[in-house]
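**Q** Need coordinates for the below:
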Amino acid sequence: MVKRTLSEKLAILSDAAKYDASCASSGGQRRDSRDGKGVGSSGGSGICHAYAPDGRCISLLKILMTNFCIYDCAYCINRVSSRIERARFSVEEVVSLTIEFYRRNYIEGLFLSSGIIRSPDDTMADMVRIARTLREQENFRGYIHLKTIPDAAPELIEEAGKWADRLSINIEMPTERSLSDLAPEKSAGEIRKAMAEVRMRREASRAGPSFRGKRPARFAPAGQSTQVIVGADDANDRTILTQSANLYGSYGLSRVYYSAFSPIPDPARALPLKPPPLMREHRLYQADWLLRFYDFQVSEIGGSSGMLDLDIDPKTAWAVANRGQFPVDIMTAQREMLLRVPGFGTRTVQRLIAARRNGLVRFEHLKAMGAVMSRARAFITAPGWRPRGLLDAENLRARFAPQPEQLALF
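**A** Presented below is the predicted three-dimensional model:
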């Protein structure tokens, strides 16, 4: 093995970590630091690709412990058959990097993943040692997100949840068949079993005190997440969203992340030569939001082909396809229908319902409530506003097709 400097390892292993999207941290909370000796702060508002209420971007150190791997997953650049530069951090090097980066004000937390070295248990044990050392020896109180190894022993996953704020276990492929074909060493059953174990331990940790007054130990308080690769197989968007809905319902996941397949150096023959449109990944995130916060069902999202419309967002696509249910009267409509109005977010609906209890809400008031009126105006009626022929326009769908630079959530 080539002997590398710490900076060379960092360059290789931070670049290798870029393929993992599941590193946001909404829900993390500051750990107890009453003694005044703690280092770091998670701030409770999220790390990595998230923003604090004052607009600050909160970042973390995102690295692999090693890109050596004994598995041969076709879609992974770090698979054992891949001809890439390899590197490996020691436990002490990851701890030192994390603390030094924090003290230089570069980061406020750590996202740590790894290839599988020697065995799942050996790899997970080293990752747990890193988290434990940061907490116990360095008094680090910042955010820690660990990518857990599904095949690792349950006691190692239990300890990982003791030290980490969030755990993630990647489901990786939309179907069991795809996972079997492209990652033959991995088992969808084992992945789901590990997710169920994390959910069970989280629920136990949130239970009230025992009859003796002792509270259970905290366990991954920011929850668990997963990632699915989009476009590496022939699964359509409805299949992907059905899997996500099942994961949310069965395992209480905090987030499902979607990562558009990107052709990698030295690709396996089983993989497509071209990536899917990046807009497909964006539409899946929008559809996922509809499932989680807007009371939509998977059966309502996507066309007859099972694919989301790439030209307009899925909420607007549903409204255009169901224009017979519009326009909605903002003064009388139920919350469920208001949530389906394009341009109305959950906060807008909340503000609208609260405001109309106290008096008349007019069309011109909606913009101040956060509504995007260029989207909403065709689908609502309000005191002083009627859409007239907008809903019947033949080019209604085309009116909502965004410019290439526009990627608003709704």
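
**Q** make it CA atoms for all contacts and neighbour counts henceforth
**A** Noted.

**Q** which stretches of this protein form helices?
**A** Along the chain, counting by DSSP state H, helices occupy 6-16, 91-103, 120-136, 154-163, 176-182, 188-205, 237-251, 278-293, 314-321, 335-338, 346-356, 373-376, 396-399.

**Q** Could you export the ones you listed as JSON lines, including mean neighbour count?
**A** Converted to JSON lines, the helices of the chain look like this (neighbours: other CA atoms under 10 Å):
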{"stretch": "helix 6-16", "mean neighbour count": "17"}
{"stretch": "helix 91-103", "mean neighbour count": "17"}
{"stretch": "helix 120-136", "mean neighbour count": "20"}
{"stretch": "helix 154-163", "mean neighbour count": "20"}
{"stretch": "helix 176-182", "mean neighbour count": "16"}
{"stretch": "helix 188-205", "mean neighbour count": "18"}
{"stretch": "helix 237-251", "mean neighbour count": "18"}
{"stretch": "helix 278-293", "mean neighbour count": "19"}
{"stretch": "helix 314-321", "mean neighbour count": "20"}
{"stretch": "helix 335-338", "mean neighbour count": "17"}
{"stretch": "helix 346-356", "mean neighbour count": "17"}
{"stretch": "helix 373-376", "mean neighbour count": "16"}
{"stretch": "helix 396-399", "mean neighbour count": "13"}
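
**Q** Minimum distance to residue 28: which of those has it?
**A** helix 154-163 (12.5 Å; CA to CA).

**Q** Can you list the helices and strands that that closest one packs against?
**A** Here helix 154-163 touches helix 120-136, helix 188-205, going by 3 or more CA pairs under 8 Å, 6 or more residues apart in numbering; DSSP states H and E.

**Q** Test my guess that residue 205 contacts residue 217.
**A** Yes - using CA atoms under 8 Å as the test, residue 205 is close enough to residue 217 to be in contact (5.7 Å).

**Q** what sits in contact with each of these two?
**A** Contact with both residue 205 and residue 217 is made by no residue, according to CA atoms under 8 Å, 6 or more residues apart in numbering.

**Q** which one is residue 297 nearest to, not counting chain neighbours?
**A** residue 291 (6.1 Å; CA to CA, 6 or more residues apart in numbering).

**Q** In contact with that neighbour, which residues?
**A** Counting by CA under 8 Å, 6+ apart, residue 291 touches 245, 297, 298.

**Q** another one to check against the first:
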Amino acid sequence: MQLIDKLSILADAAKYDASCASSGAPKRSSEGKGGLGSTNGMGICHSYTPDGRCVSLLKILLTNFCLFDCQYCVNRRSSDVPRARFTPEEVVRLTVDFYRRNCISGLFLSSGIIRSADYTMEQLIRVARLLREEHQFRGYIHLKTIPEADPALIEEAGRYADRLSVNIELPTDASLQTLAPEKDVKSIKKAMSTIYTGQQTVLNEPRAPRFTPAGQSTQMIVGADQTDDSTILHSAESLYGNYGLKRVYYSAFSPIPNSPKSVPLAAPPLMREHRLYQADFLLRSYGYKADELLSGPGDLALDIDPKLAWALENRSIFPLDLNRAEPALIARIPGIGLRTTKRLVELRRQRRIRYEDLTRLRCVLAKAKPFFITSDYHPQQAEVSTLLLRDQLRDRPQPQQLGLWG
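**A** This is a model prediction of the structure:
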């Protein structure tokens, strides 16, 4: 098979993995003169760093052959999709060639499991080692970790990769046993623990070798089973707390050709995935707890964002006086973010905050107005019923524009 044909198959096969991002990757240019690649390069946008830079990544599988038969996976053993396999040297050649054409700044490499977990992990590591040691590649490398692999191999991968990810795939042990019985929850969490331990070693021993400086991530598939959003968010909260994950990615289940009857025939609403990302951001950056966002079983509302939903559930706290309120509470006002909160706190040290200050700071006043007080503004909506206010503030579908011919 020609290399271009392999690339067509294995790039398409990798599109289902959402845990592809370069956030937190450090500069490597200080490690020595020369070398290929740059974490900070610009090009075709595949992912964003925390400060908004675009980072383009070659996102492929080493192979889509797989010993496992996970029911939600297009590359499962029983699937009849076209198959292909790269050699490690071919992946290195593609990565270097694409970089030299200014198409990419890094590599995201995953794989189906072939022969054994250890053999597959060795092949992934070989790609990273060749890039780093033979080609002096300084760009970003994200390797997907095979959970069942020997911990020593995972530790070796962490010395070459900027980020490692171990996909937990489904948020409950029961669902994983039903849809992917060959996967083992214990081995997944053991792999996460191995990575976390390596990271802590670097933090505690300044002279320790570099180890996954961009951290680890995971992916959960949404809508492949009956798990609700409350369970998903509580699972994510546990992963952040126990393994120091940088990100949990959520991927709406996508029905695949000739799907088995054990998985849904229709995809969940994409808005559900979007709301989970919003809720996840509140967990990671705003200090919310999963119990605050969903106090019981159920799903996040689709017509309002989780931050607004929490504010409506806790109207007794509002409206907040921006000239007196604690910064952590100001940040919980819908339409006011962390940066704006910081600027408001700095401003009120100089003078009292006025309504026009929020306009100048570009707050989303349509959502924020019912929830704050300034020296010259008190919301009329304070007496409006929660149901009416919810209806006023909910996201409304954008009207579709008619084409030229209607």
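
**Q** Let's have the helices and strands packed on helix 154-163 of structure 1 in a markdown table, adding distance to residue 350 of structure 1.
**A** Output for these, formatted as a markdown table (distance: least, CA to CA, whole Å):
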| stretch | distance to residue 350 of structure 1 |
| --- | --- |
| helix 120-136 | 40 |
| helix 188-205 | 29 |
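
**Q** Out of these, flag the one nearest residue 401 of structure 1.
**A** It's helix 188-205; of those, that one is closest to residue 401 of structure 1 (CA to CA) at 37.8 Å.

**Q** ok, and what's touching the closest one?
**A** By CA under 8 Å, 6+ apart, helix 188-205 of structure 1 touches 150-151, 154, 157-158, 161, 169-171, 176, 179, 215-221, 223-224, 250-252.

**Q** Next: stretch 207-216 of structure 2.
**A** Stretch 207-216 of structure 2 is contacted from outside by 22-26, 158-166, 192, 195-196, 198-199, 201-202, 244-247, using CA under 8 Å, 6+ apart.

**Q** Now with 6 Å, please.
**A** If you take CA atoms under 6 Å, 6 or more residues apart in numbering as the criterion, stretch 207-216 of structure 2 is touched by 24, 25, 158, 159, 161, 162, 163, 164, 165, 202, 245, 246.

**Q** cool, stretch 118-131 of structure 1 as well?
**A** Contacts for stretch 118-131 of structure 1 (CA under 6 Å, 6+ apart): 91, 116, 117, 151, 152, 160, 163.

**Q** Taking those residues, tell me the two that lie furthest apart.
**A** 117 and 163 (21.6 Å).

**Q** got the contact list for residue 316 of structure 1?
**A** Applying CA under 6 Å, 6+ apart, the residues near residue 316 of structure 1 are residue 342.

**Q** From residue 342 of structure 1, how far off is it?
**A** 5 Å (CA to CA, to the nearest Å).

**Q** And residue 372 of structure 1, by the same measure?
**A** 8 Å.

**Q** okay, the two: which has more neighbours?
**A** Higher neighbour count among residue 372 of structure 1 and residue 342: residue 342, with 27 against 17, using other CA atoms under 10 Å.

**Q** Run through the residues that contact that one.
**A** Residue 342 of structure 1 touches 316, 375, 376, counting by CA under 6 Å, 6+ apart.

**Q** Grab the nearest non-local neighbour of the residue most central in space within structure 1.
**A** With distances taken as CA atoms, centre = their mean, the residue of structure 1 nearest its centroid is residue 257 (3.7 Å). In this structure, residue 257 of structure 1 finds its nearest non-sequential neighbour in residue 227, 4.5 Å apart by CA to CA, 6+ apart.

**Q** per the alignment, that neighbour corresponds to what in structure 2?
**A** Under the alignment (TM-score structural alignment), residue 227 of structure 1 pairs with residue 219 of structure 2.

**Q** swap in residue 57 of structure 1?
**A** Aligned partner of residue 57 of structure 1 by TM-score structural alignment: residue 54.

**Q** For that match, which residues are in contact?
**A** The contact partners of residue 54 of structure 2, by CA under 6 Å, 6+ apart, come to 42, 45, 47, 48.

**Q** 8 Å instead?
**A** 41, 42, 43, 44, 45, 46, 47, 48.

**Q** Tabulate those residues (CSV), appending distance to residue 377 of structure 2 and neighbour count.
**A** Formatted as CSV, the contacts of residue 54 of structure 2 follow (distance: CA to CA, whole Å; neighbours: other CA atoms under 10 Å):
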residue, distance to residue 377 of structure 2, neighbour count
41, 46, 19
42, 44, 15
43, 46, 15
44, 46, 15
45, 43, 14
46, 43, 16
47, 41, 15
48, 38, 15
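
**Q** Inside strands: which ones of those?
**A** Among those, the members falling in strands (DSSP state E) are 47, 48.

**Q** From the contacts of residue 54 of structure 2, pick the one nearest residue 14 of structure 2.
**A** Of the contacts of residue 54 of structure 2, the one sitting nearest to residue 14 of structure 2 (CA to CA) turns out to be residue 46, at 12.8 Å.

**Q** mind listing what residue 296 of structure 2 touches?
**A** So residue 296 of structure 2 contacts residue 230 (CA under 8 Å, 6+ apart).

**Q** for residue 37 of structure 1, same thing?
**A** residue 139.

**Q** Which residue in structure 2 aligns with it?
**A** Aligned against structure 2 - with TM-score structural alignment as the criterion - residue 37 of structure 1 pairs with residue 34.

**Q** And for residue 342 of structure 1?
**A** By TM-score structural alignment, residue 342 of structure 1 lines up with residue 334.

**Q** give the contact list for residue 185 of structure 1.
**A** Residues in contact with residue 185 of structure 1 (CA under 8 Å, 6+ apart) are 71, 72, 73.

**Q** Do I have it right that the second one meets residue 183?
**A** Yes - with contact defined as CA under 8 Å, residue 72 of structure 1 reaches residue 183; the gap is 6.6 Å.

**Q** who touches the aligned partner of residue 378 of structure 2 in structure 1 in this structure?
**A** Here residue 378 of structure 2 is matched to residue 386 in structure 1, going by TM-score structural alignment. Residue 386 of structure 1 makes contact with residue 380, according to CA under 8 Å, 6+ apart.

**Q** so residue 263 of structure 1 touches residue 274, yeah?
**A** Yes - taking contacts as CA under 8 Å, residue 263 of structure 1 lies within contact range of residue 274: 6.6 Å.

**Q** The two: which is more packed in?
**A** Looking at residue 263 of structure 1 and residue 274 with other CA under 10 Å, you find the greater number of neighbours at residue 263, namely 18 against 11.
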